[in-house]
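>>> Sequence first, predicted model second:
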Amino acid sequence: MTMQKPLAGIMTFADPREEMYESMDWLKDFLRDSHNGLINQLKKKADLIDGKVNYSIKESKENVKRLIKDGMESLILHVSAWTFPSMPLLAANMAKFSGIPSILYGSGGLSGLTATKGALEEVGIKVKVIWGNLKKITDFLNAASVQSKLRGMTLGLFGGLSMGIITGTIDLAQWQKKFGIIIEHIGQVEIIREAEKVSQDSVQSFINWMNDNFKELIYDGKYVTDETLEKQVRCYLATKNLIKRYDLDFAALKCQPELSDHYVNQCLTPTFLNDPFDAEGLKNCMVCSCETDANGALTMQILKILSGGKPTLFMDILLESIRKKLVVCGNCGGSSTWWANRSDDPVINLKSVTYGPHIHGKAGGGAIHYISAPAEKVTWARIARIDGKHVMYIIPSTIPELTEKQINKILNLAPQLKAWPLTFIKVECDLKELIQEYPSQHVHLVEGDYTSDLVETCELLGIEPRIRGP
């Protein structure tokens, strides 16, 4: 799993009058040190392109052109002393024409900072002014990286509307205009056709790997047979091939009811696409939502980018305990197994994962079962479209550690809970109010607290953030 950081340019702006440095011979050292100091403080959180200390319009123009050419996703306008506001204004304007947002950061006197802010506003460039708070800078850099990376991405939709779940549907033109994302519709028949081409050696090698690493593979002779498992593996490998062929960046898969009733359920596909590993070795996670939930896939893709590539989780809200502020979530057959123990080593994760009979789907096939490991911090998020406008629910949460008695009590509430992957989420908000207003049955998680990053991301993407937390 390759962890990716945002790519940002940083330019410091100085007073172009040479006589200033004759009367204040310490000033150039101060500007250089403040510039290098900011780079050193940020380099653990971002990959930085050095735009240098700029002493003229000419230098500003040359350096911002170089930063744009080198692929910066955002631009830090650093003002630590007086400068001519026309210099950072030029840089910000050139970045804006290339679709690159800027942030204005001050680390010294305020006159140059405030004068620059006013100049930017005069020409309609909206920027945040940050003074001394590096966390806010990194939030912005992460958000700008999301915006930049989404532009030009392709979402592959395998199949159409699933089971009438309209909350996963989107306006293709709106997505292209707002996010820069292209939609590729692919018929599910392509999965079947491609599955038939997968070599028997590849299929058997994958099944052997599952046998060697899963806690248990349970065959019941009805839902799970040698034939249905082989079909499921073929479909996963086929979908991997199709993703490569169509050059997809993330995906959403219908499955129900056509494939689950007339071919085989697709539970292994979202399971292993979202994992950082499979039988072929370590890999980058490929976001794939179930039930062609495009809004869910976009939420997961944003969480993946913000976290540097971590596996994301796709589940349904199943049960709740208002008193304990606990939500029981599960997926009807497949979710990233990484969450079982949150290790990039499949041996460690899969020893807690069972593959066994599904409880629905006429064509048969297995489901995976595990219980997500406790986590001190997770971020629950969901993009929705309410009356044509995008909102994002952002819910900082935890995965608590439950006793074996508590877990068994939950598992005995419904038979499917023993067949599906499960996650127990504890929220800090009013759970009753959250359930009343939450706009979907689908839940999306990433490990860690990305609340402030998501708020910045929503601001850049034109999404209304709705934080539900303490």
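Ah, there it is. Numbers count the residues shown, from 1 in each chain.

>>> CA atoms for contacts and neighbours, from now on please.
Fine.

>>> For the stretch 1-150 of the chain, which segments count as strands?
Taking DSSP state E, counting those that start in this stretch as the criterion, the stretch 1-150 of the chain carries its strands at 7-13, 47-54, 74-79, 102-106, 129-131.

>>> Quick one: distance of stretch 335-352 to the chain centre.
Distance of stretch 335-352 from its chain centroid, counting by CA atoms, centre = their mean, to the nearest Å, is 19 Å.

>>> just to revisit the earlier point, now, of the strands of the stretch 1-150 of the chain, which is deepest in the fold?
Highest mean neighbour count among the strands of the stretch 1-150 of the chain (mean count of other CA atoms under 10 Å): strand 74-79, with a mean of 28.

>>> ok, residues contacting it?
7-14, 35, 88, 92, 95, 100-108, 112-113, 141, 144-145 (CA atoms under 8 Å, 6 or more residues apart in numbering).

>>> Surely H369 and T423 touch.
No - assessed by CA atoms under 8 Å, H369 is found out of contact with T423, at 10.7 Å.

>>> who has more neighbours, these two?
Between H369 and T423, counting by other CA atoms under 10 Å, H369 is the more crowded of the two (28 against 25).

>>> From A297, how far out is the more buried one?
Distance of H369 to A297, computed by CA to CA, to the nearest Å: 22 Å.

>>> mind listing the helices for the stretch 51-200 of the chain?
For the stretch 51-200 of the chain, helices defined by DSSP state H, counting those that start in this stretch occupy the ranges 57-69, 86-97, 111-122, 134-150, 172-178, 189-195, 200-213.

>>> Contacts for the second one next, please.
Applying CA under 8 Å, 6+ apart, the contact partners of helix 86-97 are 13, 56-57, 60-61, 64-65, 68, 75, 77, 101-102, 116, 119-120, 125.

>>> also this one, for the comparison:
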Amino acid sequence: MARIGVVSISDGRDHVHARNAEFIQSKQDGLVRTLTAAGHEVVTGAELVATNTLASSVTREVAAAGVDVTIFYYAVWSFPHFTMLAADATRSPLILVASTDPTEPGLVGMLAAGGALDQIGRTHTRLWGAPDDGELADSVGVHARAASAVASLRGSTFGRFGGRPMGMNTAVANTDQWMRQFGVDVEEIDQYELVLRAEKADPSEARKAREWIEAHAAGVHYDGKKLTPELLEKQIRSYIAVREIIGERKLDFSGIKGQPELTEHFATMDVTEAFLNDPYDWNGPKDVHVTSTEADMDGALTMQLMHKISGDPVLFADVRHYHADRDIWDLCNSGQHATWYAARSADPAENLAKVNFYPEVFFFPAGGASVQHIAAPGEMTLARLTRNDGRYRMQLMLGEFESYDDATNEKLVRQSTPEWPHAFARLDAPGEVFLSKFGANHIHAVPGDRRSEMRAVAAQLGIDLDEWTRG
């Protein structure tokens, strides 16, 4: 959950504030209890703001606590210039919350303050309700989770293994723009470092991991050429190497180019990317490390935001095919769907029981295992940060992953590449709209309806929202 600051704004007349102080405090206390019960950490101002000096000093103290979002709370009529001073004392996203108790004009105070902020162009969100209103707490939570995700980007480092893959412009972003707009640095790492480290990685761990995969997967389909135990262990050693580099260079999220150098001459990165994105490996539970295939920078940035909001692994896929007769999309990519998506279970064995490791196809002469499964069904949020004439936009929609009987699944996967992972998605967007307007070949997804948080992310980052629905 998020860290939320709460600053209550009062009337600037001494005798009015003296009369209202107990009322304001009781409303604030109720709001804090509700937010705390929802799982948030709440930092409150040391005093109620009733002077211009307190407006600045109290808000600075709250800001210094590293809050993700700041609530300015209006239980009574409040002098609007206090809000202006308070807003200038923090850089966090702002939520103006009004009490709806009709005995005092809290709504009036919020509207006057919000109008003043509009005049100076300070973005903010307005909410209202009783302190114990569950819907109010949910709305605050949406914006707070979004703010926490956005704040997590600042000061983070993206590890970019290799350069632009196969001329793919949408996989490469301007590092100056990333730092200016998102606060993200990019650490460039040559793929040769990965190769050298993989050659030196612990062979006993690679053997342990291979045996673990063989014991738990639906199948490891060795063919003696494109997939052998030795090639699978090379892929595992690549995972170990990247994991070590992540630790040494303090990387927060990453992308691996892979094609064509590694896929032609070393091994594919499918196993590496799948398990980096998983919340476990053969050593037990671990943190998800968001990693994009083909070093897709905007893809990884989208995934990092979605992961920070949801806490779940994030799916990465090509938009491979549109089955117009069924109105479903085949989201399929050699790189990775994290194995977690096979069953979305906390138990790795349950997921891996639905995962096959197949020999790589003709695209990749170096060989290795492709991590294949069909994503488990359920409601999904699909999104992608893309750029239009240099300006970022959040392309967003709701969807549903579907799975069918074995014969239908087999028929569908054989129409594209059966050795690769697939997610069959019914999107809440007409096919002609999607194909005409979507700004990349890669798309990303997390379980559930997270559109509210993604809308808030777009607003807080000051980027355009391009949301699609039917009807």
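On my side now, so go ahead. Bear in mind the structure is a predicted one, so any value in this text is a computation, not a measurement.

>>> TM-score for this pair?
Once superposed, the chains reach a TM-score of 0.92 (TM-score structural alignment, normalised by the length of structure 1), with 456 aligned residues with a CA RMSD of 1.9 Å.

>>> Tell me the one of the contacts of helix 86-97 of structure 1 nearest L42 of structure 1?
Within these, proximity to L42 of structure 1 (CA to CA) peaks at L75, which comes in at 13.0 Å.

>>> Just give me the match in structure 2 for the closest one.
The equivalent of L75 of structure 1 in structure 2 is T70 (alignment by TM-score structural alignment).

>>> Look up how far P285 of structure 2 lies from that match.
Distance of T70 of structure 2 to P285 of structure 2, computed by CA to CA: 34 Å.

>>> Next: N52 of structure 2.
50 Å.

>>> More neighbours: those two, which one.
Between N52 of structure 2 and P285, counted using other CA under 10 Å, the more crowded position is N52 (16 against 13).

>>> how much space is there between the more buried one and T59 of structure 2?
Distance from N52 of structure 2 to T59 of structure 2, by CA to CA: 11 Å.

>>> repeat for P260 of structure 2
Look at P260 of structure 2 and T59 of structure 2: by CA to CA, they are 52 Å apart.

>>> What of E230 of structure 2?
Separation of E230 of structure 2 from T59 of structure 2 (CA to CA): 60 Å.

>>> returning to that earlier point: out of the strands of the stretch 1-150 of structure 1, which is closest to N265 of structure 1?
Of all the strands of the stretch 1-150 of structure 1, strand 7-13 sits nearest to N265 of structure 1, with 40.1 Å by CA to CA.

>>> mean deviation of that closest one from structure 2?
Here the mean offset of strand 7-13 of structure 1 against structure 2 after fitting is 1.4 Å, by mean CA distance after the TM-score superposition for structure 1.

>>> can you check stretch 295-306 of structure 1 too?
Relative to structure 2, stretch 295-306 of structure 1 is 0.8 Å off (mean CA distance after the TM-score superposition for structure 1).

>>> Which residues does that stretch contact?
Against stretch 295-306 of structure 1 from outside (CA under 8 Å, 6+ apart): 4, 142-143, 145-146, 167-170, 250-252, 287-289, 310-314, 381-384, 442-446, 450, 453.

>>> can we see that at 7 Å?
Stretch 295-306 of structure 1 is contacted by residues 142, 146, 168, 251-252, 287-289, 310-312, 381-384, 444, 446 when judged by CA atoms under 7 Å, 6 or more residues apart in numbering.

>>> Which residues are in contact with the counterpart of I189 of structure 2 in structure 1?
By TM-score structural alignment, I189 of structure 2 lines up with I186 in structure 1. Residues in contact with I186 of structure 1 (CA under 7 Å, 6+ apart) are 156-159.

>>> what's around the closest residue to Y222 of structure 2 other than its chain neighbours, how many residues?
Among residues not flanking Y222 of structure 2 along the chain, T228 sits closest, at 5.3 Å (CA to CA, 6 or more residues apart in numbering). The tally of other residues near T228 of structure 2 (other CA under 10 Å) stands at 18.

>>> counterpart of T228 of structure 2 in structure 1?
Per TM-score structural alignment, the equivalent position to T228 of structure 2 in structure 1 is T225.

>>> hang on, the earlier thing: which one, of the helices of the stretch 51-200 of structure 1, ends up nearest to L460 of structure 1?
helix 134-150 (7.1 Å).

>>> So which elements touch the closest one?
On a contact count with 3 or more CA pairs under 7 Å, 6 or more residues apart in numbering; DSSP states H and E, helix 134-150 of structure 1 meets helix 294-306, helix 451-461.

>>> What's the first helix or strand after the first one?
Think helix 294-306 of structure 1. Sequence-wise, the next helix or strand downstream of helix 294-306 of structure 1 (DSSP states H and E) is strand 313-321.

>>> mean deviation of that next one from structure 2?
Taking mean CA distance after the TM-score superposition for structure 1, the mean distance separating strand 313-321 of structure 1 from the aligned residues in structure 2 is 1.2 Å.

>>> mind listing what's buried in that strand?
Residues of strand 313-321 of structure 1 classed as buried by neighbour count (16 or more other CA atoms under 10 Å): 313-317, 320.
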